[in-house]
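Colleague: Task: produce atomic coordinates for the following.
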Amino acid sequence: MAPSSVFPVAVLVVVLSSSFAYGDDGPSAYEVLQEYGFPIGLLPKGVTGYEFDRGSGNFKAYFDGACSFSIENSYQLSYKSTITGVLSKDRLRDLKGVSVKVLFFWLNIVEVVRDGDELEFSVGIASADFTIDNFVESPQCGCGFDCKSRASSM
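Modeller: Here you go, the predicted model:
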């Protein structure tokens, strides 16, 4: 290969490795969250694929369809079939596709910030803090964390 043709090949390799849709051989979407300081429980079970650009932080996660569930009968969460955001160490901003029901209104969660052992969820005009212990496992679409007790009561 001539020296002048090596440069375009090297650029192509760098571009392809920095922005990539991960399959079975790469880290999972949950592992990428952990790498950036977040617990896996930010995403419900069932991610079918994701894209992550390490250079820009652009992150997309895909599900088979929309997903909703309640947590401890107090919060109802809804995930669209595709969620997007910009991921950096201890911060997920410009989040789209995740909403929470507060009283009678659905509000979009636009940012999640980790501060020590707490996660701050922002809906733009307000925010709420929760300990990281609440997110050590991923909830399941339809039943959240209450799937076992629902199955045993049937």
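Colleague: CA atoms for contacts and neighbours, from now on please.
Modeller: Noted.
Colleague: Regarding this protein, what is its longest strand?
Modeller: Assignment by DSSP state E gives strand 75-88 as the longest strand of the chain.
Colleague: buried ones in that one?
Modeller: Judged by neighbour count (16 or more other CA atoms under 10 Å), strand 75-88 contains these buried residues: 76-88.
Colleague: Then stretch 55-69?
Modeller: Buried residues in stretch 55-69, counted by 16+ other CA under 10 Å: 57, 58, 59, 60, 61, 62, 63, 67, 68, 69.
Colleague: here's the other one to compare against:
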Amino acid sequence: MGTLHFTTFKFSLLTIIILSFSLSSSSSSSLSVHELLKKKGLPAGLLPKEVKSYDFNDENGLLEVFLDGPCLTKFENRVLFESVVRANLTYGELMGVEGLTQEELFIWLPVKEITVFDPKSGIILFDIGMAQKQLSLSLFEDPPSCKPEAGFINYSGRKDKGFGAER
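Modeller: Sure thing, here's the model as predicted:
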């Protein structure tokens, strides 16, 4: 009888461990990516409404956001989201951003980092490599709609099939 109780105890302990692991995994995945951003001290509007899914590794901070395809929207200037956007997410900061570019004076520059140092300041900082740009947090309150890049008119006024359109 002693062996039976020990086996039951091991099974119960294993069940508890599996349940607690699955509950902790599902609690973070039950948040939308916009809710996750808010929880991490960033505005929800940094990512478009059209996010299909995302993966977030809470241990190393890697955030991967998946869209149906590249799309354009506008904050202060036009921005292009690739099909996959990656960054390391910590409280108030997206570092090592990949898959996001911003138009500055007809030049497309990669966004490398997005930071909110003090939410009370009302300022968000975009590091676009050559410069750091301060924007109003109010621009990012709501997730923007993002249109497929083929639907945008370039700066010359021509409607293109995107940035790589034939000339």
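Colleague: Mind checking which of the buried residues of stretch 55-69 of structure 1 are in strands?
Modeller: Taking DSSP E as the definition of strands, the buried residues of stretch 55-69 of structure 1 contribute 58, 59, 60, 61, 62, 67, 68, 69.
Colleague: Pick out whichever of these sits closest to residue 117 of structure 1.
Modeller: Nearest to residue 117 of structure 1 out of these is residue 59 (CA to CA; 23.0 Å).
Colleague: Grab the longest helix from structure 2 for me.
Modeller: Among the elements of type helix in structure 2, defined by DSSP state H, the one spanning the most residues is helix 2-29.
Colleague: Residue 116 of structure 2 and residue 50 of structure 2: what is the separation?
Modeller: Residue 116 of structure 2 sits 23 Å away from residue 50 of structure 2, going by CA to CA, to the nearest Å.
Colleague: Mind checking which of these two has more residues around it?
Modeller: With neighbours defined as other CA atoms under 10 Å, residue 116 of structure 2 and residue 50 compare such that residue 116 has more, 21 against 16.
Colleague: Structure 1: which residue goes with that one?
Modeller: Residue 116 of structure 2 maps onto residue 114 in structure 1, with residues paired by TM-score structural alignment.
Colleague: chain center to the helix or strand harbouring its match: distance?
Modeller: Element membership of residue 114 of structure 1 [criterion: DSSP states H and E] is strand 111-115. When C-alpha coordinates are averaged (CA atoms, centre = their mean, to the nearest Å), strand 111-115 of structure 1 and its chain have centres 12 Å apart.
Colleague: Now do the helix or strand following that strand against strand 111-115, angle only.
Modeller: With elements assigned by DSSP H and E, the helix or strand that comes after strand 111-115 of structure 1 is strand 118-122. Taking axes from the mean of the first three to the mean of the last three CA atoms, to 10 degrees, one finds strand 118-122 of structure 1 and strand 111-115 inclined to each other by 160 degrees.
Colleague: Endpoints of stretch 46-58 of structure 1, how far apart?
Modeller: For stretch 46-58 of structure 1, the separation between the terminal residues is 20 Å (CA to CA).
Colleague: Can you pull out the residues in contact with that stretch?
Modeller: Stretch 46-58 of structure 1 has contacts (CA atoms under 8 Å, 6 or more residues apart in numbering) with 18-23, 29, 59-64, 84-88, 140-141.
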